[in-house]
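[1] no FASTA, just this:
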């Protein structure tokens, strides 16, 4: 029998985004919220991705909540099990498990203009009603699986790195890996020593830098435990070290040349074969695609049982993969390391806003457009965490999520201050934000670097990256600017949030909101 639940705020997802939003609401005294989670445990991408070698490529002391510092990180760059456990601990500490509805996958949502509420429905028919809807699902949760000709004939196991099949024993097997992105460079070195043969199909080589990873000494962890401000200072140091990298990404690609020299030296150090070295050396500017870090990927590719193929896949047969040159490569298992749907990650959601507008349809026609990567014109009280154009290539996305979660809290307070039903970002404000951000992106390495990446949508427009310093994003989202929103009253009337009104609580909601 279908269930129905109601709350002031409905949050979707329990990764860093969803948990962080719930914590910020609680700290603000807003406890009337529920969290929907399709799985049966928290963790988001750090729950789903359990492939061998899975780890973060931002230092753990930065890739964590600023208000929940962990002095016990075992390494500078922690692995998936440790990050997963961190998120579980955070959820338990803040009493969030009792707020989570597990096993509930959001299928879509509908804005009721008369009631001023979102009706969220699940794949099983359950219904959740809330004044505010916060999407914390992010953009890296739907695996991108290419349509390989003949794949239906393949007799062996096939799976994506984000859905790793731990029941498949790779020992002594001939394995084909399609893709050489962030996940593949982590799991390839882990499986290479165990398999009989490993064929890596590479379309475009990534730029790979040495990974400055190391174990955190016990004395350091003890110091962080006993003197927390020292860990905070260490975090600040990491933040600014990472932040300065934004210069090279944003309009100063010449600065990436120094990084390219280090990366090429990294290749020369580990790869002596000139032909293999040529295959692994990118021909585009560093930063155009995601820059990766690894110390063991290149050595793994030099093993006698590993072959790197750059010709592409022509077809898949029962027990092999044939490249575009007609060479057949035997395979017992096929693993996709092909990343995720990003610029179309929300197409599967049936979200209907004001005047019956469908979000997926609007974004297909106009491109993924938001204001600050958080709100969308025509979709009142809908908020995205780590939404379009707020992902990073140089620093921790957890920093971005924290600013967005605080922004949402401020928006809820703004609506409450007016006793209003909803906030709807003005269309001209959203267009101005988009114009500004795309102008900056046009000068960035993602556009000028000579590559095609998953940052770009089907029209070649970057809908993924924030083009600039994260401290600028912090400044921009520190407070909700009332003049940027229409306030929709309880009776459905609307007005400027920056104006003044003499109407009642159920009439025009245009009372002044103090900054």
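    Yep, that arrived. Predicted model only: the values in this text are computed from it and were never measured.
[2] C-alpha only now, for contacts and for neighbours.
    Fine.
[3] Longest helix in the protein, please.
    The longest helix of the chain (DSSP state H) is helix 397-417.
[4] contacts for it?
    Here helix 397-417 makes contact (Cα atoms under 8 Å, 6 or more residues apart in numbering) with 16-17, 20-21, 24-25, 28, 63-66, 132, 374, 383, 385-386, 390-391, 421-423, 470, 473-474, 477-480, 482, 487, 513.
[5] So which of these sit within strands?
    Among those, the residues falling in strands (DSSP state E) are 132, 383, 422, 423, 487.
[6] Strands along the stretch 251-400 of the chain, start to end?
    With DSSP state E, counting those that start in this stretch as the criterion, the stretch 251-400 of the chain has strands at 292-293, 306-309, 313-317, 320-323, 328-330, 333-336, 350-352, 382-384.
[7] Remind me what the shortest one packs against, helices and strands.
    This means strand 292-293. Packed against strand 292-293 by the contact rule (3 or more Cα pairs under 8 Å, 6 or more residues apart in numbering; DSSP states H and E) you find strand 208-209.
[8] hmm, who's touching the strand it packs on?
    Outside strand 208-209, the residues that touch it by Cα under 8 Å, 6+ apart are 259, 262, 263, 266, 291, 292, 293, 294.
[9] any chance of the residues you listed in CSV, plus neighbour count and distance to residue 282?
    Below are the contacts of strand 208-209 laid out as CSV (neighbours: other Cα atoms under 10 Å; distance: Cα to Cα, whole Å):
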residue, neighbour count, distance to residue 282
259, 19, 13
262, 14, 13
263, 20, 10
266, 17, 13
291, 17, 11
292, 19, 12
293, 22, 15
294, 18, 16
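[10] In addition, the following structure is provided for comparison:
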């Protein structure tokens, strides 16, 4: 008996929808997109905190095959990005391929049947010849292991699980963490809170957010002349690609350090506060952030920056390493995400019952960020080592989806495919060698790398180089299932 679907896709964010749209565009109907929530959007559905937005210009942070002439500004906000995603689904009539409230809890390769058995949270299951995960890297909130965290008596939530029922007006608010999300919502919360205490582990390099609204005339020109809009997208892409070389480890960051330092000095006059906000590590080692209002927010009289480590929490607030208790009414965790599993809590098993967690005992890795040995017909969009520090992930996702389309054709001709172990090993060895001379290999601690310095998330080269790497599906890199052997 055959599988229910030719392809099952996990997730209805940018990546999963891209895969579905490309399948649909070539006439495929035997596929399903399984989404745990009740609507599309992924990270842009969930991150609704005040000030939420993207740090890639909107004309590039969108599908190349679905340009949007009506972006309201260069860097559009979360509501506009979510509206764009929803509008594409509606325009392309993709809803009939979507299954909502269908959280994937397990996926097992059936050796005998030659397809995937995918279990859902409601106890039902589906089968598919090919399983494509589009889980994302930044959608599983991580809470810090602070002693007494659960003792705090006030309201507390992660920024990615924003509790809109908590009125922050007139409240004493603690923000733990100062990464990309905090840089966006701290200025907004500081406007309404009685006080805001920001606990900073280490400062960030921050550059100006060169944002502005698009004029009505510009939008009209984009609608009338799509080639103009395409040129804007292309120019943004090329500028982003050019920035990467300036961030190589071992080179003096001459081109970029003056910009963030000048930005900091222009916005923070207090030398003591400025010193606390000046990083002591190479630019690019951590994610470079963009903001025009974060530094000014920290100079407000109702905002305090605490750089001492957090010792513990109490029912009343947060105690720092100096023993000072900061009494607050609300705690907001801006402490990032669990970025190591790439498949969340989903239990995935491959040939002979091999668990993906065991295959990744030393850390996640995949051939081209897409394929893992012993897991036939499994492809990961935005998988290990495909994150970028300089360009649009949407470009990467489109290239990956095109590769999967080629893989599907090969599977139809040859049968189930699993990447050869020696091919995957050689690829990842070269990858780590290349990553060793990137800024992410620098002296800082970041979510990009493990404690032993191995970088699991990022791609070391240009986005164009990745597109070239996945441009052609190489059947010789894969074993047909009958030849697969897993120890």
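    Here it is on my side, so go on. Everything quoted here is computed from the prediction, not taken from an experiment.
[11] What would you report as the TM-score here?
    Once superposed, the chains reach a TM-score of 0.97 (TM-score structural alignment, normalised by the length of structure 2), with 484 aligned residues with a Cα RMSD of 1.4 Å.
[12] Can you say which of the contacts of helix 397-417 of structure 1 are buried?
    If you count burial by 16 or more other Cα atoms under 10 Å, the buried members of those come out as 16-17, 20-21, 24-25, 63-65, 132, 374, 383, 385-386, 390-391, 421-423, 470, 473-474, 477, 479-480, 482, 487, 513.
[13] how many neighbours does the counterpart of residue 206 of structure 2 in structure 1 have?
    Residue 206 of structure 2 maps onto residue 208 in structure 1, with residues paired by TM-score structural alignment. By the criterion of other Cα atoms under 10 Å, residue 208 of structure 1 has 27 neighbours.
[14] What number of residues are in the vicinity of residue 24 of structure 2?
    Quick note: residue 24 of structure 2 (other Cα under 10 Å) scores 17 neighbours.
[15] er, residue 131 of structure 1 I mean
    Considering only other Cα under 10 Å, residue 131 of structure 1 is surrounded by 23 other residues.
[16] ditto for residue 257 of structure 1
    Counted with other Cα under 10 Å, the neighbours of residue 257 of structure 1 add up to 13.
[17] Counterpart of it over in structure 2?
    Under the alignment (TM-score structural alignment), residue 257 of structure 1 pairs with residue 254 of structure 2.
[18] need the contact list for its match.
    Applying Cα under 8 Å, 6+ apart to residue 254 of structure 2 gives no contacts.
[19] Go again with 10 Å.
    For residue 254 of structure 2, the contact set (Cα atoms under 10 Å, 6 or more residues apart in numbering) comprises 246, 247.
[20] Would you mind measuring from the aligned residue in structure 2 for residue 153 of structure 1 to residue 311 of structure 2?
    Mapped onto structure 2 by TM-score structural alignment, residue 153 of structure 1 lines up with residue 151. In this view, residue 151 of structure 2 and residue 311 of structure 2 are 14 Å apart by Cα to Cα, to the nearest Å.
[21] neighbour count winner among these two?
    Neighbours were counted for residue 151 of structure 2 and for residue 311 using other Cα under 10 Å; residue 311 has more, 16 against 13.
[22] wait, the more buried one sits on residue 324?
    Yes. Counting by Cα atoms under 10 Å, residue 311 of structure 2 does reach residue 324; the two are 9.5 Å apart.
[23] Under the alignment, what does residue 326 of structure 2 map to in structure 1?
    Under the alignment (TM-score structural alignment), residue 326 of structure 2 maps onto residue 329 of structure 1.
[24] tell me the contacts of its match?
    174-176, 197-199, 307, 309, 316-317, 319-323.
[25] Can you show me the helices along structure 2?
    Under DSSP H, structure 2 gives helices at 14-25, 43-46, 78-91, 180-192, 216-224, 226-245, 258-267, 271-276, 294-298, 356-359, 393-414, 421-435, 463-469.
[26] helices or strands next to the fifth one in the packing?
    Identification of packing neighbours for helix 216-224 of structure 2 by 3 or more Cα pairs under 10 Å, 6 or more residues apart in numbering; DSSP states H and E yields helix 226-245.
[27] and for the helix it packs on, what span of structure 1 is it aligned with?
    Using TM-score structural alignment, helix 226-245 of structure 2 corresponds to residues 228-247 of structure 1.
[28] List the buried residues in the matching stretch.
    Residues of stretch 228-247 of structure 1 classed as buried by neighbour count (16+ other Cα under 10 Å): 231, 232, 235, 238, 239, 242, 243, 245, 246, 247.
[29] Residue 62 is in contact with the third one, correct?
    Yes. In terms of Cα under 10 Å, residue 235 of structure 1 counts as a neighbour of residue 62; the distance is 5.8 Å.
[30] overlap in contacts of the two?
    Common contacts of residue 235 of structure 1 and residue 62, defined by Cα under 10 Å, 6+ apart, comprise residue 69.
[31] returning to that earlier point: just tell me the aligned range of the longest helix of structure 1 in structure 2.
    The aligned range for helix 397-417 of structure 1 is 393-413, by TM-score structural alignment.
[32] re the thing from before, I'd like the distance between the match of residue 257 of structure 1 and residue 119 of structure 2.
    Separation of residue 254 of structure 2 from residue 119 of structure 2 (Cα to Cα): 52 Å.
[33] Please identify the residue in structure 2 that aligns with residue 275 of structure 1.
    Matched across to structure 2, residue 275 of structure 1 falls on residue 272, judged by TM-score structural alignment.
[34] start to end distance for stretch 283-299 of structure 2?
    Using Cα to Cα, first and last residues of stretch 283-299 of structure 2 are 23 Å apart.
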